[in-house]
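1. What follows is a predicted structure for the sequence shown.
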Amino acid sequence: MAAAQALSDRGLSHIPTDYIRPPGERPEVAHDSFSQQHNIPVIDISEASEGYGHRMLVREDQVLDWRDYFDHHTFPLTRRNPENWPLNPPAYRQTIKEYSEHMKLLAQRLLSLISESLGLKPSYIQDAIGELYQNISLNYYPPCPQPELTLGLQSHSDLGAITLLLQDDVGGLQVSVDGSWFAVQPVPGALVVNLADQVQILSNGRYKSIEHRAVVNRNKSRISIATFYDPAKEVVISPASELVGSDHPAKYKHVLFGDHVSAWYQKGPDGKKVLDSLSVK
């Protein structure tokens, strides 16, 4: 199947069937009209394969997302190989290196604040995660002739600890709040902070990973850059012992992060069902 950009460039009037989502998963309206808005708090703090792709899951029967992307391994340095990154524009590789450093420091600062807000030592979440595994995904959503039938990115919560998202001014990100979808308007100069599954487990459910998706539109392309801060696949994550007691029993099972990743990519995220399967009944 051709990439989304190639299909868009052909000027098709209808999208291929591989991109058409089941009726219950389609956006209610095309993104051109931006249905519901939601006030997202703005705070002023002044293992995906690497390379080019357009298929998120490993299942052959998956419905495709109207998206192309470049994915880069940036940390640990043993995974970083700039030779796999584009040569053009000339400053691209150096820019990715510098951007990854800044995003690493910001993610660590935010996780320290989250740990403290839970009554834990500032380094708790970082210690639990262990060595940082950081990926940077540059996403391109081309114009789509039938945006009401597909999604730029299917509904899911992120796998790791925290995701920092840089959007352009087009918009397309939506979050699920109490079962309804709300558009997240881009704020110039701001990053969107998505808490991911491992923070929900570590906090014993006090913090929730956010279910989100991306919609597309007929007339404008969109670009976003997502930086993922994840544990190594060998790390076991469980609720913090300090947050578990007779009044607050553990809500989640221990999970090997690599198993969580495998289930997500093989079964499909289907919202937060992979995380929900770890709930203690």
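-> It's in.

2. from here on, contacts and neighbour counts on C-alpha atoms
-> OK.

3. Determine how far the last residue of stretch 258-278 lies from the first.
-> 14 Å (C-alpha to C-alpha, to the nearest Å).

4. what about it, distance to the chain center?
-> Mean C-alpha position of stretch 258-278 versus that of the full chain (C-alpha atoms, centre = their mean, to the nearest Å) differs by 13 Å.

5. Please point out which parts of it sit buried.
-> Along stretch 258-278, these residues count as buried under the neighbour rule (16 or more other C-alpha atoms under 10 Å): 258, 260, 261, 264, 265, 268, 269, 271, 272, 274, 275.

6. ok, now how distant is the fifth one from residue 125?
-> It refers to residue 265. Between residue 265 and residue 125 the computed distance is 24 Å (C-alpha to C-alpha).

7. same thing with the fourth one?
-> From residue 264 over to residue 125 the distance is 22 Å, taken as C-alpha to C-alpha.

8. can you map out the strands along the stretch 51-200 of the chain?
-> Secondary structure of the stretch 51-200 of the chain by DSSP state E, counting those that start in this stretch: the strands cover 51-53, 68-75, 133-141, 153-156, 162-167, 173-177, 180-183, 192-195.

9. Output the contacting helices and strands for the shortest one.
-> Pointing back at strand 51-53 there. Judged by 3 or more C-alpha pairs under 8 Å, 6 or more residues apart in numbering; DSSP states H and E, the packing partners of strand 51-53 are strand 68-75.

10. Over to the longest one?
-> Here strand 133-141 is seen to pack against strand 68-75, strand 222-230 when contacts are counted using 3+ C-alpha pairs under 8 Å, 6+ apart.

11. of all the buried residues of stretch 258-278, which comes closest to residue 241?
-> Looking at the buried residues of stretch 258-278 and their distance to residue 241, the nearest is residue 275, at 19.4 Å (C-alpha to C-alpha).

12. here comes the other one, which I'd like you to weigh against the first:
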Amino acid sequence: MAASFTRDSGTQTPTTYDRFQELKAFDDSKSGVKGLVDAGITKIPRIFCRPKVEDHDSVKPIPTQFTIPVVDLENIKTRSDEVVEGIRKAGGEIGFFQVVNHGVPQSVLEEMLAAARGFHELPTEVKKSYYTREKTKKVIYGRHCLLSHYYPACPEPELTLGTTKHSDPDFLTILLQDHIGGLQVFHQNQWFDVPFLPGALVVNIGDLLQVLANEKGPRVSVACFFTPHLYPSTRIYGPIKELLSKENPPLYRETTVEDFISYYDSKGLDEKSALAHFKLQP
């Protein structure tokens, strides 16, 4: 499975430009990109501009033979072998698939998207009060972390991305996206759209996630990350011993999830997968 990396826009930044300070000022405002849109901007701030797009990294037409796999969980008790094989194939070959007939009512999915959209469209002062309260507590449901994303219509989508290319530092991400779409997966050196499928949940088992900025909007999504690092543990993770041999040696060194996350956080979204740091020399 491949990692996701940021694409460039060709924007030149002056030598006096202090991106960190501008990012900090933006973060401290607690108004988000919605606040910028509400202010009536027609040009995106330079902190969101990406450097020049390379030809080899541009989005290419999707081959007719390629589609994002869809795993149907209907009657899973009598179709378990078929479902497991579908997940194994999709996870191993692409790292992305969509799940339908998962048992979560359509009304619940719609209400979740509506709640995420409603929060981000609250007045700035009301949202600030939420942020202030959350500084004093951390709510964790089991080993899951739930995040909502809100991307307003972008006045210059060709200059930016919804988020930079990156690897998800977890074991599994389940994403609920709305009808606008925008999610892409990097596969066989090409970017492919993950199409909106009513009622489906997108599952990511790899370093393949990217979100594009869009002139349509607002785009809303909710992601559930399976994040065991939220609980301190000394458990060592590594390849399954029974699958190793002289002909099939380990590719990555053993590590704790905490060490992996610590490295991921320290390097930031720098266009490189955190997995490379843990790869054993050939």
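-> Received, thanks. Remember, predicted model here, so these are calculated numbers, not experimental data.

13. Got a TM-score for the pair?
-> Their TM-score after superposition, calculated using TM-score structural alignment, normalised by the length of structure 1, is reported as 0.60; 188 aligned residues with a C-alpha RMSD of 2.9 Å.

14. residues in structure 1 aligned with stretch 151-161 of structure 2?
-> Stretch 151-161 of structure 2 falls opposite residues 141-151 of structure 1 when the two are matched by TM-score structural alignment.

15. So for structure 2, the centremost residue is which one?
-> The centre of structure 2 sits closest to residue 209, judged by C-alpha atoms, centre = their mean, with a distance of 4.8 Å.

16. one step back: do you know which of the strands of the stretch 51-200 of structure 1 lies nearest residue 22 of structure 1?
-> By C-alpha to C-alpha (comparing all of the strands of the stretch 51-200 of structure 1), the closest turns out to be strand 153-156, at 11.4 Å.

17. with structure 2 superposed, average distance for the closest one?
-> After superposition onto structure 2, the average distance of strand 153-156 of structure 1 to its aligned residues comes to 1.2 Å, using mean C-alpha distance after the TM-score superposition for structure 1.

18. just how off-centre is that strand within its chain?
-> The mean C-alpha position of strand 153-156 of structure 1 is separated from the chain mean by 9 Å, C-alpha atoms, centre = their mean.

19. That one packs against which elements?
-> In this structure, strand 153-156 of structure 1 makes packing contacts with strand 212-214, judged by 3+ C-alpha pairs under 8 Å, 6+ apart.

20. average offset between the strand it packs on and structure 2?
-> Compared with structure 2 after fitting, strand 212-214 of structure 1 deviates on average by 0.9 Å (mean C-alpha distance after the TM-score superposition for structure 1).

21. just checking, what residue in structure 1 corresponds to residue 139 of structure 2?
-> Match for residue 139 of structure 2 (TM-score structural alignment): residue 80.

22. show me the contacts for the residue nearest to its match when sequence neighbours are not counted.
-> Across the structure, with C-alpha to C-alpha, 6 or more residues apart in numbering as the measure, the residue nearest residue 80 of structure 1 apart from its sequence neighbours is residue 74 (5.0 Å). When the contact criterion is C-alpha atoms under 8 Å, 6 or more residues apart in numbering, the partners of residue 74 of structure 1 are 80, 81, 97, 100, 133, 134, 135, 136.

23. now swap in residue 252 of structure 2 and tell me
-> When contacts are counted by C-alpha under 8 Å, 6+ apart, residue 252 of structure 2 is found next to 238, 239, 275, 278, 279, 280.

24. Which of the residues you listed remain contacts when I look at structure 1?
-> Here the contacts of residue 252 of structure 2 are checked against structure 1 with both residues aligned by TM-score structural alignment, their matches' C-alpha atoms under 8 Å, and the contacts held in both are 238, 239, 278, 279, 280.

25. isn't the third one right next to residue 257, touching?
-> No. If you go by C-alpha atoms under 8 Å, residue 278 of structure 2 and residue 257 don't touch, sitting 11.8 Å apart.

26. what residue of structure 2 takes the place of residue 226 of structure 1?
-> Across the two structures, residue 226 of structure 1 finds its equivalent in residue 223 of structure 2, going by TM-score structural alignment.

27. and that match, what does it touch?
-> 146, 147, 148, 149, 173, 174, 175, 176.

28. With neighbour count added, can I get those in TSV?
-> Shown next, in TSV, are these (neighbours: other C-alpha atoms under 10 Å):
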residue	neighbour count
146	16
147	12
148	19
149	17
173	23
174	19
175	21
176	23
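
29. out of those, which one sits closest to residue 45 of structure 2?
-> In terms of C-alpha to C-alpha, no member of the contacts of residue 223 of structure 2 lies closer to residue 45 of structure 2 than residue 149, at 19.1 Å.

30. which non-adjacent residue is nearest the closest one?
-> Among residues not flanking residue 149 of structure 2 along the chain, residue 221 sits closest, at 5.2 Å (C-alpha to C-alpha, 6+ apart).

31. swap in residue 108 of structure 1?
-> Nearest non-adjacent residue to residue 108 of structure 1, counting by C-alpha to C-alpha, 6+ apart: residue 126, 7.2 Å away.

32. how close does the residue with the largest distance to the centre of structure 1 get to residue 41 of structure 1?
-> Centroid-distance maximum for structure 1: residue 246 at 33.9 Å, with C-alpha atoms, centre = their mean. Using C-alpha to C-alpha, one gets 33 Å for the distance from residue 246 of structure 1 to residue 41 of structure 1.

33. if you go through the stretch 151-281 of structure 1 in chain order, where are the helices?
-> In the stretch 151-281 of structure 1, helices defined by DSSP state H, counting those that start in this stretch lie at 197-202, 257-267, 273-276, listed in chain order.

34. what is the orientation angle of the second one with strand 222-230?
-> If you take axes from the mean of the first three to the mean of the last three C-alpha atoms, to 10 degrees, helix 257-267 of structure 1 sits at 140 degrees to strand 222-230.

35. Which strands and helices lie in contact with helix 257-267 of structure 1?
-> Helices and strands touching helix 257-267 of structure 1, as assessed by 3+ C-alpha pairs under 8 Å, 6+ apart, comprise helix 273-276.

36. Which part of structure 2 matches the helix it packs on?
-> Here helix 273-276 of structure 1 aligns to structure 2 at residues 273-276, judged by TM-score structural alignment.

37. thinking again about what came up before, out of the contacts of residue 252 of structure 2, which comes closest to residue 166 of structure 2?
-> The shortest approach to residue 166 of structure 2 among the contacts of residue 252 of structure 2 belongs to residue 275, at 11.3 Å (C-alpha to C-alpha).

38. need the contact list for that closest one.
-> residue 252.

39. do you know how far it is from residue 221 of structure 2?
-> According to C-alpha to C-alpha, residue 275 of structure 2 and residue 221 of structure 2 sit 26 Å apart.
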